[in-house]
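Peer 1: sequence below, structure please.
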Amino acid sequence: MPEGPEIRRAADRIANVLVDETVEEVAFAFPELQRFTKVLSGQRVLEVETRGKALLTHFDNDYAIYSHNQLYGVWKIAKRGKMPATNRSLRLALHTSGHSALLYSASDISVWPREEIGMHPFLATLGPDLLSAKLAWRDISERLAMPRFAGRSLAALYLDQHFLAGSGNYLRSEILFCAGVHPKRRPRDLSRGERGRLARETLDLPRRSYETGGITLPPRLAATLKKTVKGFERRRFFVFGRDGRPCYSCKDTIRRDSMGSRRIYWCPTCQPE
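Peer 2: You can find the predicted model right below:
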């Protein structure tokens, strides 16, 4: 599933072709949404916003399209009239005079009056967005100390969108590694210094991933690996997907387990249990 940084980058691409443009034609695959084609066609797009893993397209008639990629959804941008070659099912199409923003394979799409969008069942329960410019590391530290979160394992907490919106499977492994904390530990078991370090990494890693297109490694290490390691997926992360390989920091062997029904990776030396 795409995580916060990937959804934000998709939103940037969509905004680049839609914002301040008139959407001449709107097409929904789902019958229950087709009544909104006339409501939205001919309207100007004001903003493309992300809230965690959800994406909102705001129109100047005070309506918004909510979409969530879930596991398989993907946005594609194309010149108007030139549809991408794909076997995916088209779920939503927004056509301007020059471009098309196309959402494939997603099933969670709805249309809302903008003043009511906060009542969406998913959005109403979200924690702060990891990529929000208003979010500070002290805010995250305070949330870690809240009774509703403090007694849960970090492995579970860092998949919970009520805690922080936009976190997901690769981000939790990478954040916990960089903070030097084991996935089974709980916030209430951390020292003040450990909690502060975890909060800082929770803020920094998603922003680095967003800026680099999915790389969580620091620039110098990423540049070195690019020269010696073939394949983007093999040189993106500290630990995620690297089980059986040596840790970049201590050379111990990265391990893999299943926590919260999702795979997780850690270094037994850098993240002692």
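
Peer 1: switch to C-alpha atoms for all contacts and neighbour counts from now on
Peer 2: OK.

Peer 1: biggest strand in the chain, by residue count?
Peer 2: strand 43-51 (DSSP state E).

Peer 1: who are the packing partners of that one?
Peer 2: helix 4-18, strand 22-23, strand 54-59 (3 or more C-alpha pairs under 8 Å, 6 or more residues apart in numbering; DSSP states H and E).

Peer 1: mind listing what's buried along stretch 193-208?
Peer 2: 194-208 (16 or more other C-alpha atoms under 10 Å).

Peer 1: name the element the residue in the chain sticking out farthest from the centre belongs to?
Peer 2: Residue farthest from the centre of the chain, counting by C-alpha atoms, centre = their mean, is Lys38 at 31.0 Å. Applying DSSP states H and E as the criterion places Lys38 in helix 37-40.

Peer 1: among the buried residues of stretch 193-208, which are in strands?
Peer 2: Using DSSP E, none of the buried residues of stretch 193-208 sit in strands.

Peer 1: just the closest of those to Gly151, please.
Peer 2: Arg195 (13.5 Å; C-alpha to C-alpha).

Peer 1: one more, for comparison:
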Amino acid sequence: MPEGPEIRREADLIAKRLVGKVIQRIFFGLTRLEPYRTSLIGKTIIQVVTHGKAMMIYFEGGKILYSHNQLYGKWYVSTIGNTPNTNRTLRICLSTDKHNALLYSASEIEVLEQQSLYKHSYLRKLGPDVLSSTTTAAVISERLMDRRFSSRRLSGLYLDQAFIAGIGNYLRSEILYFAGVKPTSRPTDLNKRTVEKLAKYTLSLSVRSYRSGGITNSPSTVESLKRRGEKRSRYRFAVFDRAGEECYRCGEEIQRFEANGRRVYICSTCQQS
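Peer 2: The predicted model follows:
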């Protein structure tokens, strides 16, 4: 499933080509969206924003196209006359005079009114967006020790979008690794310094992934592996998807196990808290 950084990058690409432009044609691959076609054609795109894994495209006149990519959804931007080379099912195509924004495979799509946006059943439950400028390490530390979250295992808490929106499976493993904490630990089990360290990496790795195109490994390790000629799949992550390989820090074998129905990767030597 795409995580917050991936959705934010898709939003940036759409905004670059569509904001300030008039939508001239719309294709809806879901018949339940057809009634909104006439109210959106001819309207200008005002802004494209994200909250966690949700994207909202704001139209002139107050309507908002909400989408969640779920497991396999993906947005593309192309020039008019060029179609992405994909076998995915097209759900939406928004067209200006020069560009298309196309959403494939996702089905969680709605047209909402601005005044009722955060009454939406999914959006109203979201915690702070991990990539928001208002989400600081102090905010995350405070939430970790909030009684709603402090007694829950980190393996489950870090997938709960009500805690912090935008973190998913790969970020969970990477954050816990760099913070040196076990997935089975609870915030209440950790001392103040470790909580602050966990909050710091929750924020910094999410931002790193957004800025780097999905790379969470330390920059020094990435550069070292690149000089050795390693491919992106080898240097992208510190532990995620690396079961059976050596930890880049200590040489211990990376382990994989299941938690909350999703795979988690750890280094038992580096993650002691």
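
Peer 1: mind checking the TM-score on these two?
Peer 2: The TM-score (TM-score structural alignment, normalised by the length of the first structure) is 0.98; 273 aligned residues with a C-alpha RMSD of 1.0 Å.

Peer 1: coming back round to it: and the longest strand of the first structure against the second structure, how far off on average?
Peer 2: Once the two are superposed, strand 43-51 of the first structure sits an average of 0.5 Å from its aligned residues in the second structure (mean C-alpha distance after the TM-score superposition for the first structure).

Peer 1: tell me what angle that strand forms with helix 4-18.
Peer 2: 170 degrees (axes from the mean of the first three to the mean of the last three C-alpha atoms, to 10 degrees).

Peer 1: the second structure: matching residues for strand 43-51 of the first structure?
Peer 2: Here strand 43-51 of the first structure aligns to the second structure at residues 43-51, judged by TM-score structural alignment.

Peer 1: report the distance from that stretch to the chain centre.
Peer 2: 18 Å (C-alpha atoms, centre = their mean, to the nearest Å).

Peer 1: so Leu176 of the second structure is in contact with Pro183, correct?
Peer 2: Yes. Contact between Leu176 of the second structure and Pro183 holds when scored by C-alpha atoms under 8 Å: they sit 6.8 Å apart.

Peer 1: which of those two has more neighbours?
Peer 2: Leu176 (28 against 22; other C-alpha atoms under 10 Å).

Peer 1: now do the same contact list for the more buried one.
Peer 2: If a contact means C-alpha atoms under 8 Å, 6 or more residues apart in numbering, then Leu176 of the second structure has Lys182, Pro183, Leu198, Gln271 as its contacts.

Peer 1: burial measure for the closest residue in space to Ser185 of the second structure that isn't next to it in sequence, as a count.
Peer 2: In space, and not counting its chain neighbours, Ser185 of the second structure is closest to Arg153: 5.4 Å by C-alpha to C-alpha, 6 or more residues apart in numbering. Using other C-alpha under 10 Å, Arg153 of the second structure has 18 other residues around it.

Peer 1: please tell me how far Leu71 of the second structure sits from Glu108 of the second structure.
Peer 2: With distances taken as C-alpha to C-alpha, to the nearest Å, Leu71 of the second structure is found 11 Å from Glu108 of the second structure.

Peer 1: now do Thr86 of the second structure
Peer 2: 20 Å.

Peer 1: could you do Asn191 of the second structure as well?
Peer 2: Look at Asn191 of the second structure and Glu108 of the second structure: by C-alpha to C-alpha, they are 40 Å apart.

Peer 1: which residues of the second structure fall in strands?
Peer 2: Using DSSP E, strands in the second structure cover 25-28, 45-51, 54-59, 63-68, 74-79, 90-95, 99-104, 108-113, 255-259, 262-266.

Peer 1: the longest helix along the first structure vs the second structure, average offset?
Peer 2: Counting by DSSP state H, the longest helix found in the first structure is helix 192-212. Once fitted to the second structure, helix 192-212 of the first structure is off its aligned match by 0.4 Å on average (mean C-alpha distance after the TM-score superposition for the first structure).

Peer 1: just to revisit the earlier point, and the angle from the longest strand of the first structure to strand 54-59?
Peer 2: Going by the same axes, to 10 degrees, strand 43-51 of the first structure makes 160 degrees with strand 54-59.

Peer 1: and strand 43-51 of the first structure with strand 63-68, angle?
Peer 2: Going by the same axes, to 10 degrees, strand 43-51 of the first structure makes 40 degrees with strand 63-68.

Peer 1: still on that earlier bit, hang on, isn't the residue nearest to Ser185 of the second structure packed against Thr184?
Peer 2: Yes. Between Arg153 of the second structure and Thr184 there is a contact under C-alpha under 8 Å: 5.3 Å.

Peer 1: wait, which of the strands of the second structure is closest to Ala162 of the second structure?
Peer 2: Using C-alpha to C-alpha, the strands of the second structure put strand 45-51 closest to Ala162 of the second structure, at 11.5 Å.

Peer 1: mind listing what's buried along the closest one?
Peer 2: Buried-residue list, strand 45-51 of the second structure, by 16+ other C-alpha under 10 Å: Ile45, Ile46, Gln47, Val48, Val49, Thr50, His51.

Peer 1: next: stretch 14-34 of the first structure.
Peer 2: Of the residues in stretch 14-34 of the first structure, those buried (16+ other C-alpha under 10 Å) are Ile14, Ala15, Val17, Leu18, Val19, Glu21, Thr22, Val23, Glu25, Val26, Ala27, Phe28.

Peer 1: I'd like those written out as JSON lines, with distance to Leu92 of the first structure added.
Peer 2: What follows is those, written out as JSON lines (distance: C-alpha to C-alpha, whole Å):
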{"residue": "Ile14", "distance to Leu92 of the first structure": "13"}
{"residue": "Ala15", "distance to Leu92 of the first structure": "15"}
{"residue": "Val17", "distance to Leu92 of the first structure": "15"}
{"residue": "Leu18", "distance to Leu92 of the first structure": "14"}
{"residue": "Val19", "distance to Leu92 of the first structure": "17"}
{"residue": "Glu21", "distance to Leu92 of the first structure": "17"}
{"residue": "Thr22", "distance to Leu92 of the first structure": "16"}
{"residue": "Val23", "distance to Leu92 of the first structure": "13"}
{"residue": "Glu25", "distance to Leu92 of the first structure": "11"}
{"residue": "Val26", "distance to Leu92 of the first structure": "8"}
{"residue": "Ala27", "distance to Leu92 of the first structure": "6"}
{"residue": "Phe28", "distance to Leu92 of the first structure": "5"}
